[in-house]
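Colleague: coords below, sequence missing:
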């Protein structure tokens, strides 16, 4: 991707740069690599930018609303960056329990006092162990519910993370602008240039964060379920020795591509969090008791999830076995990261095709590897595809309110017509499959109210 344009902040455009490109195209598939579509693109962009020179004020006025193509492009790029961070976390976590996956999907936002990947890890572990810990009885019920079948669940975390990052970036700009102002466009540009890591852009001390409750305000803007507590957590992390210890553990895992030491991280958070008592939050609000029909609905959703999870895992294990047989490299299925269903042909005669991202492990590699697989519901004569993805961001760059790409695709142009799927980001705040599957009868107040409203009659 090549980026250089006039900016809504009125600053001079940065020099033309090319983001790191993908490695050589995958051998799987018979389509043209997506990278081949970039032929001649730099020269075309140069000519376009020359014509745009001198129109900065005009472009600035255009970029003042959500309909601006430039701002939407920045958001698409940032959603892709955040997705990369989420995939990295899934590759670093030991195979998570259902409760840790619940915490990751509900509260694993990427803003905070560390780098984005470390923030997701710490926020998820904290929510699982201290922020919104499930009773042991409820943990055991969802222990095996750690596969993400509905990709909207992961997309929601990314959408809300971006909202928090934009708020944090605005604060950073205001702190360095010496009386200037900050717009959403300026914040998005800063996030793109900083790779979503803007915390180091703040010149102020930890006292400023505590005084202005910045992390609390950022978490509120992102719609985090526990904004006050998350703000307190990151204020503590900035000054407590446990904060540096946690950062060392996450950094070591990222550098060495090793599995995170979850127990050690939980112990560090526990020592730091002892001072925070329930009285500070006003106590925990008890979720209302579910109606009988609501209980039946939760039970039915969990049963359907288990059936689908079992079917998808058996199918993926088969295509992964075929792949390892052909390539003499043994892999074992780890976590399913998202499933997209696409009807190949016109209903009702069309065949349902599934495209899946999953991680797999090998005794010959320390790092989990991200895979893509494609197969038909009934098998059929059509060849099934299974291939590793050597770079996490391949083919995943479109996000809109109506449609979005929700999984990672190989670098193959044949997937372009079909990999933009419905619905888009506007649906992420609806009731999703993983919400019901991970439902807590004690903690999920809002969801319990929704379920009872659905089954009131």
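Modeller: Perfect, thanks for sending it. Worth saying up front: this structure is predicted, and the values here are computed from it rather than measured.
Colleague: please count neighbours and contacts with C-alpha atoms only from this point.
Modeller: Will do.
Colleague: in the protein, which helix is the longest?
Modeller: Secondary structure of the chain read by DSSP state H shows that its longest helix is helix 292-327.
Colleague: please compare the first structure with the one that follows:
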């Protein structure tokens, strides 16, 4: 977790906390733990052999007692006993079984973390469970709860299966039966010379099976764990798992707050406010804080236009406000108490269940910042629309409540009672006090293009709402009348099971794939008693059934307890959906799917599930569901990324300098793409350049891109062949440019601490993005060296390169830093390689050239192939299917244009080099009522045109340099139709003017447009914006552009490069696709780097 210190007056005391880059030990530490645990288990086998006859020396150590007793009991129980020589193999199998139990039982537990806890527990399974519970701060955990009991026996059975036990069911049955007589078993098994006959009799007793006594098991483990009371100090500080527990706790707070708000106001007003300003930090308990923040903000900053009436809180933005609240809580404490580490702060928040007032009292030291300063830091980290106003309000609101006992009573008394409309109006009046409301401004044009996200989110909201209402009207009846009425839908995941192949064809949809089920949480109130508290329900709906058909399952569930265990669902964990599931009912995504994951029979791995969970929970920025509110005065300005440093928000036109620099980078990348050989570029380098082809390094930016790409491809060859693509994904090409920019800034900031971000950007712009010129200590000329004597670097070149690589999300920062530090020396030792880069700068490199260059750059470094996973299959994701369809459409259109528009003697003049820029969202989106509604698609809306840049080479001269083209395609025409317009354009000059396009600026697409041709999005549209006659305003264009170019994390287009896959139900004639191991990419980026 990163925190920044402000530069301005007073702000130096504040800490704004954002998602961290990694919580894991090094590979060497992980290997050490694995070896040590194996040695411990082998030692247990040696002790067990001393208690058993030699010929009875082998079975797994999985069970409810200590490892030695488990081995003895399982050996006497098993009919198939391994010989003594198999002890090492048995130890390995036992280790796998123990790890399997823990991975099944606990969410977000990595393999290395399970191994480490087992090592600290000396391979005692139940002691390891207790250590994990303690390290996660799960103070309300109960081994006998419905959730724990549901998971315990399947986990034990899975452990036996993975460990290779011949009769897993029998092993579980015996241990569950023995759980009622464990004290007797302990006495017999712990003897130095145990009576094997008595033990065997106890194990094989045919008494009537009684209910398992897990409480006795847990208590005995506590007595064995007494020796490990201080062992948690030796744990790796896995802050992320603590955050998962804290976020699950915060979900419970939001469910209870939603249950207390009046139905009418919640579905007409508060549903919008709570997801933007209803944070759970403040001077009261978390639930009261959510209500206070929501009611106050709605009263203090009333919306200019009435929000839509919605039955459902957007599930993604509900998860997001919970994550934002968590970072607000952490930022408050870190601002007040600088001596506390991030891990200590999260531990404190978990211990006090997210109650800031209790957690702050625990610090017991003089605060470093005032309460208001800390609240402002919290509000900034939590993306509050008005941090200063919220800080002032939270600093004073408790005094206002204490002056009004009636208002305080509304929050504290009858904590489960639903507030009435009169209650919240009275509360708002008390909280507002003498503060005058500040209505949000009304824009000249409040309309907005009907965007994809809005249409899809609204269609999904309608579908789920109709399903829930039909369920309440048909399933829960009393005397033939519905018993319940809907309060609000407060959680959903429509991506359960799948996706499956389907025959739909729609450029704007996720076809040809769809998911099968939807999991939903909703609150409903009994109609008979208007004052009764809402009840929480879970439902599973079949996505293929009509909206008014019965659900697969619908039942009541308990409100989740803070810091307690919960029922797991594979698909909801992957999506980051905190849907509360039933413990006693079967649903899709439960036991069986997790068993398949751990046995490596599922397309997901445990690490991938954790990576997806991290990505979902750390995603603090905008989402499609935000567009449901675009007709109100909510502005995308609130969705801009929070800066790590509170004083580092763009000022002095820093953001303008960034845009200028990024436009220059597009030119560098276009020139680099033009120089790389077409075959290698479309076969291999398209994958490498977008994740490791950064433009920083010791040479000029264009050469650096080539160097980084060629070196990484040679040093870390892909385990599987990449797909052959004609197009570099436009969004991920923009992303590597943005990542490169942050890499450059980080390099300079690491070297020269006295320079501000603005100073660094000015320097980079002045020197055309060339780091070797911008850093005077890297330059060779004498004037620069003299200047450098007055500003000695604060870090070595290699340290600065590693900072750059980390900021730029490089897959292997340390390796890249070492390479860039030494590569110029290698080039200087090889004049031929240097001339390839420096001389004939526009000449296309041949395949032989790049192979020679790779050999020079690799020198004595041995290639490290990326690992091949045991299971290379993958769920065919929505994003992959949509991106591949778009790739094919644009490629066919470009090739048709080249084959029909540019002819010489009736034959095509040019051959495609690569497609290097695209924006399919030009003009629109428009509503088409003739389209069939599809909740998986972006219908019923679509855009009219696509703008494309591509490089093409003259066929007659194979050594000629590729030329840059611009084309505009009509999206309504068939694929393979030629362009509306297609013409050559000049390569963009760095830091020069460029032709503007409204729609490409909004999307952050850096498509190069022609100056002398007419295209959609040019002059006329900008005139309408400035005259206030367009649905977009100038400020919104800037905000949307900033959001697009600062999006550094994963995108749908990444899925194109995933390894070989085939979707379930995919026709045999449809070829499987091949690609790089995107799972590694996702895991690396989410585990190792910040998601913002």
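Modeller: Perfect, thanks for sending it. Please read these numbers as outputs of a predicted model, since none were measured by experiment.
Colleague: with structure 2 overlaid, how far apart is whatever helix or strand comes next after the longest helix of structure 1 on average?
Modeller: Next in sequence after helix 292-327 of structure 1, counting helices and strands by DSSP states H and E, comes strand 332-344. Once fitted to structure 2, strand 332-344 of structure 1 is off its aligned match by 2.2 Å on average (mean Cα distance after the TM-score superposition for structure 1).
Colleague: now do the buried residues in strand 332-344 of structure 1.
Modeller: By neighbour count, with 16 or more other Cα atoms under 10 Å as the criterion, the buried positions of strand 332-344 of structure 1 are 332, 333, 334, 335, 336, 337, 338, 339, 340, 341, 342.
Colleague: which position in structure 2 pairs with the fifth one?
Modeller: Counting by TM-score structural alignment, residue 336 of structure 1 lines up with residue 915 in structure 2.
Colleague: do you know how far that match is from residue 881 of structure 2?
Modeller: Remark: distance between residue 915 of structure 2 and residue 881 of structure 2 (Cα to Cα, to the nearest Å) = 19 Å.
Colleague: what's the helix or strand that contains residue 127 of structure 2 aligned against in structure 1?
Modeller: Using DSSP H and E, residue 127 of structure 2 sits within helix 125-135. Mapping helix 125-135 of structure 2 onto structure 1 (TM-score structural alignment) gives no aligned residues.
Colleague: same question, stretch 244-264 of structure 2
Modeller: No residues of structure 1 are matched to stretch 244-264 of structure 2 when aligned by TM-score structural alignment.
Colleague: now do stretch 348-361 of structure 2
Modeller: Counting by TM-score structural alignment, stretch 348-361 of structure 2 sits on no residues of structure 1.
Colleague: and if you look at stretch 331-339 of structure 2?
Modeller: Against structure 1, stretch 331-339 of structure 2 falls on no residues (TM-score structural alignment).
Colleague: buried sites along the longest helix of structure 1?
Modeller: For helix 292-327 of structure 1, by 16+ other Cα under 10 Å, it's 294-295, 297-298, 301-302, 305-306, 309, 312-313, 315-317, 319-321, 323-324.
Colleague: could you give the angle of that helix to strand 332-344?
Modeller: Orientation note: helix 292-327 of structure 1 sits at an angle of 110 degrees relative to strand 332-344 (axes from the mean of the first three to the mean of the last three Cα atoms, to 10 degrees).
Colleague: and helix 292-327 of structure 1, what other elements does it pack with?
Modeller: Here helix 292-327 of structure 1 touches strand 332-344, strand 385-388, helix 433-437, helix 445-454, going by 3 or more Cα pairs under 8 Å, 6 or more residues apart in numbering; DSSP states H and E.
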